[in-house]
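S.K.: give me coordinates for this.
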Amino acid sequence: MALFLMILRKMVKNRWLELSLLLGLIVSVALASSMPIYTHAILQRMLIKDLEVQQIDKQQYPGQYFANAYLGGVETKQGVEQRLAEADAFLDEQSKRFGLPILLAKITRSTMNFEMTPSDPSKVDPKEKRSAELTAMSDLEQHIRLVDGKLPATEPMNGIYEALVFPELLTHLKLVLGNELTIIDKNVSEPIRIKPVGVIDLKDYNDLYWGDGTNDSRSKFLIPFSLFEKDFTKGNKVEVMFSFWNYAMDYHQLKLEGLQDYTDAYDRMESYLSNHFMNSAVKNTAVSVFKTYYDKEKKLRIMLWSLNVPIVLLLAFYLFMVANLITERQKTEIAVLRSRGASRLQIITGYVLEGILLGFIAFLIGPFLGLQLTQILGASNGFLEFVQRSAMEVKLNQEAYQYALAAVAASVCMTLLPVVLATRVSIVGHKQTMARQHKLSFAHQIFLDVILLAVSIYLLQTFHRRMKDLVALGLDSMDMKVDPLLFLVPALFVLSMGLLLLRVYPWVIRLIYELGRKWWPPYLYSTLLQVGRSTTQYQFIMLFLIMTIATGLFSASAARTLNKNIEDKIRYKNGADIVLQTQWENDAPPPSMGSGPPSAAPGDSQVVIPKRIQYTEPPFLPFAQLPGVESAARVFHKKDAYVTIGKETKKAELMGIDTDEFGRTAWMRDLLLDHHINEYLNLLSTDARAVLISSSIAEETGAMVGDVVRIGWNEVEGATCIVYGIIDYWPSWNPNPVLTPSTSTSTSSTKQSKVDLPKLIVGHLSYMQNNMAVEPYDVWLKLTPDTTSQALYEAMDQKRLSIVSLTDTRQLLVRSKNDPFQLAINGVMTLGFLIAIGISFIGFILYWVLSLSGRILQFGVLRAMGVSFAQIVGMLTAEQLLTSGAAVLIGIVTGNTASKLFVPLFQLSFDPSSQVPPFQVSFNPQDQLNLYMIVALMIGIGLILLGTMLSRINIHQAVKLGED
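M.R.: Here you go, the predicted structure:
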């Protein structure tokens, strides 16, 4: 108890330091606990988003479970009844184990197709062959709309089974309501009479009830389900051949914790049906999504861990720095205790208890702060950009507390390191150390800076070689896992560069001192001596500031670069805000029903030449006049065109444009071409025969500006053009190489691959239409900034424009920002930047306040000697500029260097072969301006605090301090 009270008194005495240490522990625990919380939340969102995308892309509801069984192999009719009853009960019970609200449960029974004859040949043509099946669907009446007639009776009327039908059946079988048919079949014990009494339609065409594919409307007589079960399934009047089960569940309620239960229920149902029926099948699109989801989950977990590496290192360094400051203030006390017989274990135990107390408080508060941090991550729409996105489902779970406990243990161990080192020093050794503060630090003594720098440069070169191979060979890196070293290596580089520059820093101070030794005023002379002789004292705060600023700049650049390059890739690939294809009228014959194209008759030696299809160009003006459209352009693409230069003919992609409209509509990133794209378009506009060719054509054929070329494609006569320019990039065209298989001519007969460089020709659309052919083109639209996609779609519907396909760049950008990997990058990078700035501010103020507190006697003596208050403030300002200012400058240089060297490597996480335009490092001046403002604010607040403390020192206080 006495030890505990002593610890409490000591903590109260150093309350500001202890609070700073506690703050660092809380942030560390919050960051650690936020990782599993955020991972769980973003994986939950990714799961639902993947299922929603599946529903949109494949037009299938992911929460729908389908099962069917063929009953033809069952030995007896009684066996059919029993097996269906058991299957109904089993599937109904298992459907509840999916763990989701059941929106729909449907059972469908069906017979085989029977030949049917009219009961009254005078009313129905008996010569027509008619066949249909008897079907029953549970709860059918709730999902249909009666168009004509009435609902059927639930009991046979005079031995006649009344049925509902779709209009298509009446047309197909050439019947009208009330016509009676009779089933006469050797497998039917007695004739079955069927009469359609009602015509129906779907109440809701989007109803999940009809999503099981059993609604073949041309061949089904729909019998009431209860009657079908009583007379056919159980009464055995007709053999039931098929049974279908359809369960629709609200997949939006699917939780990560319930994935295993969902999969187990699916497997049990599939196993049961396969074991009890000769032929069965099950289908659920969500299960197929789960397979890809698990791979994404592993990659995302690795990425989240990797993204947090720099911040974890920074927090560890902050904790060590604050713990070292506390220990420095107590080193004399520790040395005295050691000299008076206290063992190292006793001293360390006291600090362990102190760490446990602070850690316990951090453990209680940290996870709840982590919960709030996760909310910030979820609202991130870009780096330091926040939107009102639907809130992520965040909650504290067992894993979060496990991470929090591990963070507390690691943090407490980190804070004990200075104590362990301090307990090894006696009072004599402590005084000697205080007198020799100019010696090298331990990190510099073991050349840690050189070692880490060499390792980071080696790994940098390794990544560059891998990336060059991927781009040069056209390989796909989509199957590569996210390499954690992509995030760890920059942190090592920043640390090593900071240590290396700090190794040189004392020599720079000495050089400054020597250069102005004869001219420095006394207060600057004192400052240079103070900084030059105590470099080890300043290294902690300087290295801390260097790492903070460099990490902040790197995080900002990495996040901005990834967001900008993904956005540029989508914009470049599409070429404009909206790319659509319209319906063109043509004289093409209808598709043949045979297995192949028509062939010439035997003995006919003439080769049948297919007729070229003639197209009629639809009006283009309605697209340009759509509300919200800023400009519109016609863009003709021909993938399989050719270009002939001299004797060489090359396959190439041909693009026909109208130069003025194209220039106002297309999107192109600056600096991709030797000149602005508008200059190339102006060059084209001077001559109708002018074309631009890609550099790949020029390199392979030797073509130059001014050469005459011939362009065209199959089934058209070519046209002569003149080369007016050579380009490397063009909107929507990918110039990166593509691997094509080729058979080796060597004796090994193994298949190899060669790199095929894509080729492009850009010319005038009007010239191609007049001299070659009129064929369908795309319509590119550029929208005004305030126009929404929904408004454009509604305008198209109102004008009844016939659209074959449409690509919306804005919607693709929204989808990319909602991608879980993008959310992770933006969220974690934003959080890392904010944490770096926050702890930098706290660490900076804390260090300088404590530094000044330890030098009050020095400043008091200087004031007593006649040094003015303004000169002391100038001395402190110079000291801060030489230390904090230098650290800020080093941090900026190191952060920008790390960004330029390592950020381009992030494209290894994507597909370099499809990354067009090329990956480009982006710096947002606003990010750096924010950082500079924060640094200026830190230094300003520091000077104000220091000045305030100094202004309170009077001459009589200095004399009293001198007497002490």
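
S.K.: alpha carbons only for contacts and neighbour counts from here, please
M.R.: Will do.

S.K.: which residues does Tyr251 contact?
M.R.: Tyr251 makes contact with Ile48, Leu51, Pro62, Gly63, Leu100, according to C-alpha atoms under 8 Å, 6 or more residues apart in numbering.

S.K.: among the residues you listed, which two are most distant?
M.R.: Taking every pair in these and measuring C-alpha to C-alpha, the maximum separation is 14.5 Å, between Leu51 and Leu100.

S.K.: more neighbours: these two, which one.
M.R.: Taking Leu51 and Leu100 together and counting by other C-alpha atoms under 10 Å, Leu51 has the greater number of neighbours (25 against 19).

S.K.: just confirm that one is within a helix.
M.R.: Yes - residue state for Leu51 (DSSP: H, G, I helix; E, B strand; the rest coil) corresponds to a helix.

S.K.: please name the nearest non-neighbouring residue to it.
M.R.: By the measure of C-alpha to C-alpha, 6 or more residues apart in numbering, the closest residue to Leu51 outside its immediate chain neighbours is Pro62, 6.0 Å from it.

S.K.: so the one you found sits against Ala286, correct?
M.R.: Yes - contact between Pro62 and Ala286 holds when scored by C-alpha atoms under 8 Å: they sit 4.9 Å apart.

S.K.: would you do the same for the sequence below? I want to compare the two.
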Amino acid sequence: MGNRRLLATVMVGVVLSAALMSSVAIYSDAIRDLGLKFALEGEDPRDLDIEILSSSQGFTGELYDDRVEITGRQLATGVGEILDATVRYGRSDTFFLAPVGVPPDLEDDGRPRSHFQFYEGLDEQIEVVEGRIAEIASPASGAPAVEVMLGAKAAVQLDVAVGDSFDLHPFWALGSEPVKVTVVGLIAPLDPDDPFWFGVADESRFIVTNTSWPTYAFFVPEETLTGALTTYLPDLRGSFWTYGLVDADKVNSRNAGGIVDSVKGMSAGLKAEILRTTVNTELPNTIESYEEKLFFTRLPLFALMVQIVGIVLYYLVMVSNMLVERQVGEIALFKSRGASTGQVMLIYFIEGAMLCLVGVVVGPLLAGTAISLLGLTPSFSGLSGGSTIAVNYSIWAILLAVVGVLLALAALLIPAYRATSNSIVNYKQSLARPPQQPAFLRYYLDLGLIVVGAFLFYQLRQQGSLVTDRLFGDLSADPLLLVTPTLFMLMIALVFLRLFPLVLRVASWAGRGLNGATIPLGLVHLVRSPLHYSRLILLLLLATAVGMFAAGFRATLEQSYDDRSAYEAGAPARLTYTRGGSPPDQFVSQVEETTNSEGVTPVARMSASYSDLATFTFVSSDLLAVRPGEFEQIAYWRNDFAGASLEELMGRLVPEEEEPAPEVGKIPAGNRYIGLWAKPPDLLTNPAFHGRMAVRVSDENKSLWEFTLFPVGEPDTGGWQFYAGALDDPESPRNQGSPDPTQELQLDAIFFRFTQAPTGDTRHVFLADALQTGTALPAEDEFGFADPTIVDEFEDVAGYATIGGVSQLRQPAVLSRVEEGRSDRYAAKLEFSVTDQGPQLFGFRPRSGADAMAVIVSEGFLEETGLERGDATLLYINRQYVNVVLAGSFSYFPTWDPNGREELVVANLDTIQDLAARVPVLATGAYPNEAWLPSADGMDLDPEALVLPGSSFAPEVTTEAGLREEAGSDPLVAASWEGILFLSFASVLLLTALGFVVYSFLTAQSRSLEFAILRTMGFSTRQIFGLVSFEQIFVIVSGALVGTFLGMPLSGLMIDFMGVNERGEDVIPPIVTQVSWSTVLTVYSLLAVVFVATIVALAILYSRLSVHRALRMGEL
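M.R.: Predicted structure coming up:
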């Protein structure tokens, strides 16, 4: 009882140890229930319901009854505890419907069909709009007469009234007498949205709208289908559904795993017992998806709890040491009078057991109460609905509380056991010469711990995650890796403790020249008893380190969500169209007009690939074609995405200015036909090769059209053949119409293509002369257009180049000018070689721009290809090969997922339009299919409102704000961390303050004689206050400063290994640690208030001490 106040502080630690340990289980169960409820509520209730379908089944009595019994039994046994109700539905095979006495028209594919159907409990779920409920049909010697009901909407659609009769002919027995049915009632569902109908009441039950022929869905009693109809048609078959309507409120964390196993087992059992049976439900997938998400969400939580519990245990060790140190004289006295170690330990064991008993009882209750109140905080409002959280005290919570108090008991008994080894002599010696180092520092045990921690830290860095794969693919958490952050923190702390005495000696040496006795005296005491102060510094250090992580967690998580949303969107708003068909400038104008916005930049997303036949390397990539100068103004970017800024990377995509090529191939406006004189190779004239000649033209918007040229008339005497084609009848693309005849056009290519290559390696020559246009085709006896407009006579071919990019092989063609033209003029001569393995398209086109373009690529692309920055290579883009130069690389790029299978190539959109659209037939225009917008404010986000003029395709709308809202709609991640983080750090803060107060006052009692003598020697109150303040501030600043610097890498370490999403993949982009300095200052301010109050109280206590009062306290 003499130490009841000190024991009270020990009890606080024991209770908190039990509370924190049990809170892991209590909090996990509460989060699982809340999160599971949230996940289930996010699904369509019909998707969670269980649908059992047995198709192609008979209706005969015993088989039918067995099927009903097996299905019901499996459903009740497997998931009966979570079902609200079950519903059975059956539907027969098809009958051909015809008027009474009239056979069906089997030649008509649109002839009416019909089927019988029943619902168990139908009468309670419908209203009779007209007529009455159908009676059960009686078996007959021939075809039975059956009363049926029809949906009221279907009756209107099919023009059926009550009293109408029809003949139903079974499709599998058309020679049989038809079943005569009479409509006796028109019915409608009371509530089409009732779970009873499973969401298909108005789709396929009461009215059938998904067929191209009239379908009469007749309702009959179940007994009619299994009785009279089966008696007449024993081979009648159909499909049967059994619906299990799930009550999601009955699914919780304790039965979720069993439900998943039951549904899977039920599915396997039904398939084994009933042929052609399937079970459909999203319930197991929803639960498993949530469990996986929860696994990765809670994993860092356990790593944090190891640190928190470790700090609590250290607090207990520290306070226990203080308790034992006060009683070490009594222990030595007991030992000198014959008490054994066991007897002394029994005393402390009884004390500890009583404290632990209180901890086991109070700890879980305290944890449960605190966790329940978290439901009132904003972080949990999305999960708890603003009310308290229901908690469950499971057996695991109690067991963890027991583990917590057992650890606490060990922390209490270890100092007592060490004290039992002291004799009276040892005790007196320790008073005269306090120990300089603890045993684990004297024997270098700290170095061993540092080695172990360093090894585990290396393992964690190598593995990159706290998660390990089991033998059969399951995921688990490695317990050793979970304690790695704690060991890392302890490693730094131990290094500090080993260096702390050295730091004190240096400080004492540096303070020798100071005037006054206050600071030197304080340094001397610190140097003389470093172990005494190391304990408190270590507590402050550990608490501050964890506090740094706690202070930055919320800001880090919020920033990560912002970054992920911005990265996935790429820009404040992004519109993705299924296909691109407009040139960039026209596309931008259309988007800006449709969205009523400005500053839109076009982007083309397509595929690209790299292949090296020599090394059998193939790399598939996405390609993003952007406009430098615009893209970087809108796109989201972070400095850690690449070694260069986005502005610099975009600048590398801008081609260097080159000397412009001669302008050739201008086609004037107003002409309807285009043609040329040519001496074609055999590849064109021989029908066996299926060759054709064509030209490709473009307009000022870079829109492309291809026109086939056909021979007109007979060759002239020189063997020259005239070829012509109509400019209003493009071969490709047909969906773009024809060029505007009032606009000037640009020749893009003259080419010919064949689909059947000759065998072997053959050499061919093609001559072209006098490319021209005309207003009408020439007559049969005319040579060329009557009044042609000459486009090019090919007197100079320097402005042309052969078409390349058809294959990776060097283009085997040479273009030159020869004096072999028609009428002694110049002509263009194309010489080329053809092999059965080579390209089958040849031609020439006007020169334009560079022959290679700069691209920037992902780091993975460089690794897979073995290329380096500055290398030139070929990429397959837009169905042709393009020469590229690798101008830079990046690790991350907006909208690109590095975890996916595809690498990324980024190119200049304007350059792509030229270089990647040079091969006719194969490479169409590289048009933008995405619009990146600088803002989504004021924009109608309805995709149907964003359809571009002349298109029928609605875009996919992605906004940064929308993605951020979606991420915030599931508060599981933030809540599951934030709640326990708050409780844990509050506990650490409380223990730190309490430990500081207790430690300080116990120190005051032990040094009362020393300060009384100082007062007698003439120390003033100010000097006493200064001495106490200096010692305490030195301890506080040292612990807080080192803890702050330790907290930075610790926070980074924790963030690194919590940086996985709900699927266990790396967060893209990586999480960047943030520090909320306002929170840090708040925490420091709270600690400062406690520390200042304690220092003032100590100074007042010390200043009032005198020698005679101190001596009356006894020998201390």
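
S.K.: make CSV from the contacts of Tyr251 of structure 1 and add secondary structure to it.
M.R.: Written out in CSV, the entries for these read as follows (three-state DSSP):
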residue, secondary structure
Ile48, helix
Leu51, helix
Pro62, coil
Gly63, coil
Leu100, coil
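
S.K.: from those, which is closest to Gly874 of structure 1?
M.R.: The shortest approach to Gly874 of structure 1 among the contacts of Tyr251 of structure 1 belongs to Ile48, at 60.6 Å (C-alpha to C-alpha).

S.K.: the residue nearest to the closest one when sequence neighbours are not counted in helix, strand or coil?
M.R.: Counting by C-alpha to C-alpha, 6+ apart, His252 is the residue found nearest to Ile48 of structure 1 once chain neighbours are left out, at 6.3 Å. Three states are possible here, and by three-state DSSP the one that applies to His252 of structure 1 is helix.

S.K.: from Gln880 of structure 1, how far off is the counterpart of Phe1091 of structure 2 in structure 1?
M.R.: Correspondence of Phe1091 of structure 2 to structure 1, assessed by TM-score structural alignment: Ile939. Counting by C-alpha to C-alpha, to the nearest Å, the gap between Ile939 of structure 1 and Gln880 of structure 1 amounts to 8 Å.

S.K.: swap in Leu51 of structure 1?
M.R.: Counting by C-alpha to C-alpha - Leu51 of structure 1 and Gln880 of structure 1 are separated by 56 Å.

S.K.: cool, Met6 of structure 1 as well?
M.R.: With the distance defined as C-alpha to C-alpha, Met6 of structure 1 ends up 36 Å from Gln880 of structure 1.

S.K.: helix, strand or coil for the aligned residue in structure 1 for Gly1018 of structure 2?
M.R.: Across the two structures, Gly1018 of structure 2 finds its equivalent in Gly866 of structure 1, going by TM-score structural alignment. Reducing the assignment at Gly866 of structure 1 to three states with three-state DSSP gives coil.

S.K.: Gly866 of structure 1: neighbour count?
M.R.: Close neighbours of Gly866 of structure 1, defined as other C-alpha under 10 Å, add up to 9.

S.K.: which SSE is Val695 of structure 2 in?
M.R.: The secondary structure element spanning Val695 of structure 2 is strand 692-698 (assigned by DSSP states H and E).

S.K.: so where in structure 1 does the helix or strand that that strand is followed by end up aligned?
M.R.: Sequence order places strand 704-712 as the next helix or strand after strand 692-698 of structure 2, per DSSP H and E. Correspondence between strand 704-712 of structure 2 and structure 1 is not established for any residue, with TM-score structural alignment as the criterion.

S.K.: next up, the contacts around Thr1073 of structure 2.
M.R.: By C-alpha under 8 Å, 6+ apart, the contact list for Thr1073 of structure 2 reads Gly552, Phe553, Thr556, Ser1051, Gly1052, Ile1055.

S.K.: using the three-state scheme, assign whichever residue in structure 2 pairs up with Ser34 of structure 1.
M.R.: Applying TM-score structural alignment, one finds that Ser34 of structure 1 aligns to Ser23 in structure 2. Secondary structure assignment for Ser23 of structure 2 (three-state DSSP): helix.

S.K.: Val419 of structure 1 contacts Ile348, correct?
M.R.: Yes - the pair Val419 of structure 1 and Ile348 passes the contact test of C-alpha under 8 Å, sitting 6.8 Å apart.

S.K.: mind jotting down where the strands sit in the stretch 451-600 of structure 1?
M.R.: Along the stretch 451-600 of structure 1, the segments classed as strands by DSSP state E, counting those that start in this stretch run 578-582, 585-586.

S.K.: what's the longest one packed up against?
M.R.: Translated: strand 578-582 of structure 1. The contact analysis (3 or more C-alpha pairs under 8 Å, 6 or more residues apart in numbering; DSSP states H and E) places strand 578-582 of structure 1 against strand 778-783, strand 803-808.

S.K.: can we see that at 10 Å?
M.R.: When contacts are defined as 3 or more C-alpha pairs under 10 Å, 6 or more residues apart in numbering; DSSP states H and E, strand 578-582 of structure 1 sits against strand 629-645, strand 778-783, strand 803-808, helix 809-817.

S.K.: reformat the ones you listed as TSV; add mean neighbour count and distance to Gly860 of structure 1.
M.R.: Compiled in TSV, these are given as follows (neighbours: other C-alpha atoms under 10 Å; distance: least, C-alpha to C-alpha, whole Å):
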stretch	mean neighbour count	distance to Gly860 of structure 1
strand 629-645	20	71
strand 778-783	22	69
strand 803-808	13	71
helix 809-817	16	58
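
S.K.: possible to save those as TSV with distance to Pro912 of structure 1?
M.R.: Below are these laid out as TSV (distance: least, C-alpha to C-alpha, whole Å):
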stretch	distance to Pro912 of structure 1
strand 629-645	22
strand 778-783	27
strand 803-808	23
helix 809-817	17
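
S.K.: closest one to Ile334 of structure 1 among these?
M.R.: When those are compared by C-alpha to C-alpha, helix 809-817 sits nearest Ile334 of structure 1, at 54.5 Å.

S.K.: packing partners of that closest one?
M.R.: Where contact means 3+ C-alpha pairs under 10 Å, 6+ apart, helix 809-817 of structure 1 is packed against strand 380-382, helix 535-574, strand 578-582, helix 789-798, helix 820-853.
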